[in-house]
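predicted model and sequence below, questions to follow.
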Amino acid sequence: MEELDAPLAPLTTLRLGGPARRLVTAHTDDEVIAAVRAADAAGEPLLVLGGGSNLVIGDAGFPGTALRIATTGFALDGTALELAAGEVWADAVARTIEAGLAGVEFLAGIPGSAGATPVQNVGAYGQEVAQTITEVVAYDRRADEVVTLPNAACAFSYRHSRFKADPERYVVLRVRFALEDAAGRSTPVRYAEVAKHFGVATDERVDLREAHAAVLGLRAGKGMVLDPADHDTWSAGSFFTNPVLDPEQYAAFLALATERELTAPAYPAPDGHTKTSAAWLIDRAGFAKGYGSGPATLSGKHTLALTNRGAATTEDLLALAREIRDGVRAAFGVELVNEPVMVGVSL
């Protein structure tokens, strides 16, 4: 299906952004590939849309082809799962719980499509898709062929991947996972908030269905489960990633925090780096839940979510994001980086 001058805002969780010159909706892998080839042959820009949960689209819209991937497919063979890129991620997770399989239960309620999960290496509550993805099937625009990339070739890292690093090359078609039959139990709990909820130590397992329900409850309490009636959920989820600091950066940050008699969160990260909390930084820099008096504000439930209160423009949202980024830099010397993909705009 093809539309001209098509509104994009309704296709995003922020409900922001101008129209696309052309919108194509693809229901099969062949339709996806045909649309990509047509755009590439015409030399026009291509924007791939899934659930629109991780996008900030400029008010001017998109001057090329927006490709909405609406493919379907949920195939379970024992503990091996294959998802079509257009499958609704939250629904797919719920089906794995119904099947009694662990591996993605702590990623419950995350909006968006399955095809977006490897791009961002989606993660929450101590779990990442990189831990269970075995292969990603994608259309390689450079080679003009369908390729299957094993986990090791995807270059997964914190909220990053090969697909995010080279966004003009790959269009994800299918994602394959290796789940676990743990006799109705979850994977080991890695996140302190979840462990506290269940009264267990980290690395312990809990009931799989209860883990799924608990995460949905925790996310809903932070406005991170979509609800059209609740403007706190009109967001792109966490707007900033948690900063990962090298030893020199961390020492400088720690000195500023100590000077203000603050104890900053710190978590070990690879290569001697230290991860700290973006939410903590935002709050301690003076931006509390609900901050803002305009049409774009921080969520009243979570400082990491920038929200559209119903009448915002993308520029309203970006003005707030820049104010927060600059305020955190001034207070702590740490540069916040946006997590959503920017289309036609930048911070």
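Done, it's in. Numbering: from 1, shown residues only.

drop to CA atoms for contacts and neighbour counts, all remaining ones
OK.

which other helices and strands contact the lengthiest helix in the chain?
When the chain is scanned for its longest helix (criterion: DSSP state H), the result is helix 314-332. Counting contacts by 3 or more CA pairs under 8 Å, 6 or more residues apart in numbering; DSSP states H and E, helix 314-332 is packed against helix 247-259, helix 278-284, strand 296-298, strand 306-308.

buried sites along the longest one?
In this case it means helix 247-259. By 16 or more other CA atoms under 10 Å, the buried positions in helix 247-259 come out as 250, 253-254, 257.

what's the answer for the second one, then?
Of the residues in helix 278-284, those scored as buried under the neighbour-count criterion (16+ other CA under 10 Å) are 278-284.

which neighbouring elements make contact with that helix?
Under the contact definition 3+ CA pairs under 8 Å, 6+ apart, helix 278-284 sits against helix 314-332.

just how off-centre is the helix it packs on within its chain?
20 Å (CA atoms, centre = their mean, to the nearest Å).

same deal with stretch 177-186?
Relative to its parent chain, stretch 177-186 has a centroid offset of 23 Å by CA atoms, centre = their mean.

next one: stretch 221-228
With CA atoms, centre = their mean, you get 14 Å for stretch 221-228.

identify all contacting residues around that stretch.
Contacts with stretch 221-228, where a contact means CA atoms under 8 Å, 6 or more residues apart in numbering, come from 13, 109-111, 216, 219, 232-234, 237, 299, 301-302.

again, only using 7 Å
Stretch 221-228 has contacts (CA atoms under 7 Å, 6 or more residues apart in numbering) with 109-110, 219, 232-233, 237, 301-302.

distance to residue 171, neighbour count and secondary structure for the residues you listed - can I get that in TSV?
Converted to TSV, the contacts of stretch 221-228 look like this (distance: CA to CA, whole Å; neighbours: other CA atoms under 10 Å; DSSP: H, G, I helix; E, B strand; the rest coil):
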residue	distance to residue 171	neighbour count	secondary structure
109	24	24	coil
110	21	24	coil
219	29	21	helix
232	31	27	helix
233	27	26	helix
237	22	28	coil
301	34	18	coil
302	32	21	coil
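
in addition, the following structure is provided for comparison:
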Amino acid sequence: MAAPTASDARPRPDRRGRPRTLEPVQELHDAPLAPLTTFRLGGPAARLVTATTDAEVIQAIRDADVTATPLLIIGGGSNLVISDKGFPGTALRIATKGFELDGTKLELAAGEVWTDAVERTVEAGLAGIECLAGIPGCAGATPIQNVGAYGQDVSSTITEVVAYDTIDHRVVTLTNEQCDFSYRHSLFKRLPDSYVVLRVRFQLEDAGGLSTPIAYAETARALGVEVGDRVPLATLRETVLKLRAGKGMVLDPEDHDTWSAGSFFTNPILTNEEFSAFHARVAERLGPDVKAPAFPVGDGFTKTSAAWLIDKAGFTKGYGSGPARISTKHTLALTNRGEATTEDLLALAREVVAGVRDAFGITLVNEPVTVGVSL
């Protein structure tokens, strides 16, 4: 794998050759973090810094490095589970802005609201991320998780990611290949303390106002078309938003089913041997005629449905009697009903993990990032 290209991370001089001085970033102490997350959970940060430019982001990272202060990066907060005790260091909220469209090439600043960016590309008649409408969070998080839904993943359109290398202290540009994308995974997730995403670049498609070919059966059914067909971009976006809203996956402050991180568990990917053992457990528990969802994902591997596993293990929609419960709309979402703590949420998550393991021999893996806690 080729090394990422690097650029100078220092502020550029002004027209007279003098170093530019950075404006002081916004800073708070003992700052609540729960309002910055979609779960609305977690204790305060010792210090909260809000950065609105790449230079401010880099400055905050370097300050934390020099003082050996723990650093937590926050974008849209849609994928974070933070301890009730909070975070004993600096929380860096990335609020950078930048939407640059050059033909079919798109560059987004890390702090751009993802749903807004998708809407603008659809309005511009460009295909490639339209199925990712309604996903909460910021653009900078999309390559970390290799965000995907309804048959699209960002890895299929990302060309480059500009990031700050916290080890070598420089800005680098990584190609799609160097990002090492896989299912809900990437180089950035594998090495979470090594890179901070600053900008994401995409190559979209001009298909005359039509979407990319529909790849997901549920979407095709909702549209009344066949898998592989193309439909008007706006129609597909609206359909995806309706599908997501029906599952409580579009943020609504009045709907506690959306006080979540979306899908809490990733879909398990099993080897052929593991899938055979799983198939036998399904037959034993549910009967020989029951077939578990199975999606081939490469030679020797099969993906199955975490939502199906949770439901068949007895954790149905709305499960739970406490302040943290499974969504009433989708079994894959764990939710805060308004008065939950992070420990309430984790207790429910652990119960689900243990129940699925006992029933089917599969250990579910959480998708959200945990801060100061673990399952």
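That came in fine, so what should we check first? None of these values were measured; they are calculated from a predicted model.

TM between them?
Scored by TM-score structural alignment, normalised by the length of the first structure, the superposition of the two chains gives a TM-score of 0.99; 347 aligned residues with a CA RMSD of 0.6 Å.

can you tell me which of the buried residues of helix 247-259 of the first structure is nearest residue 47 of the first structure?
Lowest distance from residue 47 of the first structure to the buried residues of helix 247-259 of the first structure (CA to CA) belongs to residue 250, with 36.6 Å.

and that closest one, how far is that from residue 335 of the first structure?
Distance, residue 250 of the first structure to residue 335 of the first structure, by CA to CA, to the nearest Å: 12 Å.

corresponding residues in the first structure for stretch 341-354 of the second structure?
Taken onto the first structure by TM-score structural alignment, stretch 341-354 of the second structure occupies residues 313-326 there.

list the buried residues for the matching stretch?
In stretch 313-326 of the first structure, the ones that count as buried by 16+ other CA under 10 Å are 313-315, 317-318, 320-321, 324-326.

do stretch 262-282 of the first structure as well
For stretch 262-282 of the first structure, by 16+ other CA under 10 Å, it's 273-282.

would you reformat the residues you listed as a markdown table and include distance to residue 180 of the first structure?
Below are these laid out as a markdown table (distance: CA to CA, whole Å):
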| residue | distance to residue 180 of the first structure |
| --- | --- |
| 273 | 31 |
| 274 | 30 |
| 275 | 29 |
| 276 | 31 |
| 277 | 30 |
| 278 | 32 |
| 279 | 32 |
| 280 | 34 |
| 281 | 36 |
| 282 | 37 |
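
and the two most separated of the residues you listed?
Pairwise distances across these peak at 20.5 Å for 273 and 282 (criterion: CA to CA).

what is the nearest of the contacts of stretch 221-228 of the first structure to residue 136 of the first structure?
Distances from residue 136 of the first structure to the contacts of stretch 221-228 of the first structure, taken by CA to CA, are shortest for residue 110, at 19.4 Å.

check contacts around the counterpart of that closest one in the second structure.
Correspondence of residue 110 of the first structure to the second structure, assessed by TM-score structural alignment: residue 135. Residue 135 of the second structure is in contact with 115, 250, counting by CA under 7 Å, 6+ apart.

mind listing the strands in the stretch 1-150 of the first structure by residue range?
In the stretch 1-150 of the first structure, the strands defined using DSSP state E, counting those that start in this stretch lie at 2-7, 19-26, 46-49, 55-57, 62-69, 74-77, 80-84, 123-124, 127-128, 133-140, 145-150.

widest-spaced pair of the buried residues of helix 247-259 of the first structure?
Maximum distance among the buried residues of helix 247-259 of the first structure (CA to CA): 10.3 Å, for 250 and 257.

against the second structure, where does stretch 64-82 of the first structure fall?
So stretch 64-82 of the first structure sits over residues 89-107 in the second structure, by TM-score structural alignment.

repeat for stretch 153-172 of the first structure
Stretch 153-172 of the first structure maps onto residues 178-197 of the second structure, going by TM-score structural alignment.

so what's residue 27 of the first structure up against?
69-71.

do that again at 10 Å, thanks
1, 68-72, 86 (CA atoms under 10 Å, 6 or more residues apart in numbering).

what does residue 156 of the first structure give?
By CA under 10 Å, 6+ apart, the contact set of residue 156 of the first structure is 118-121, 128-131, 162-164.

mind running it again at 6 Å?
The contact partners of residue 156 of the first structure, by CA atoms under 6 Å, 6 or more residues apart in numbering, come to none.

measure it to residue 133 of the first structure for me?
Applying CA to CA, the value for residue 156 of the first structure to residue 133 of the first structure is 10 Å.

hmm, back to that, got the buried residues for the match of stretch 153-172 of the first structure?
Buried residues in stretch 178-197 of the second structure (16+ other CA under 10 Å): 178-181, 184-189, 194-197.

show me the helices in the stretch 101-250 of the first structure, by range?
Using DSSP state H, counting those that start in this stretch, the helices of the stretch 101-250 of the first structure run over 117-120, 162-165, 192-198, 208-221, 247-259.

of all those, which lies closest to residue 183 of the first structure?
Smallest distance to residue 183 of the first structure across those (CA to CA): 8.9 Å, for helix 208-221.

in the second structure, what residues pair with the closest one?
Against the second structure, helix 208-221 of the first structure falls on residues 233-246 (TM-score structural alignment).

list the buried ones in the matching stretch?
Quick answer for stretch 233-246 of the second structure (16+ other CA under 10 Å): 233-234, 236-245.

so which of the strands of the stretch 1-150 of the first structure has the densest surroundings on average?
For the strands of the stretch 1-150 of the first structure, ranked by mean neighbour count under the definition mean count of other CA atoms under 10 Å, the leader is strand 55-57 at a mean of 27.

that concludes my questions; thank you for your assistance.
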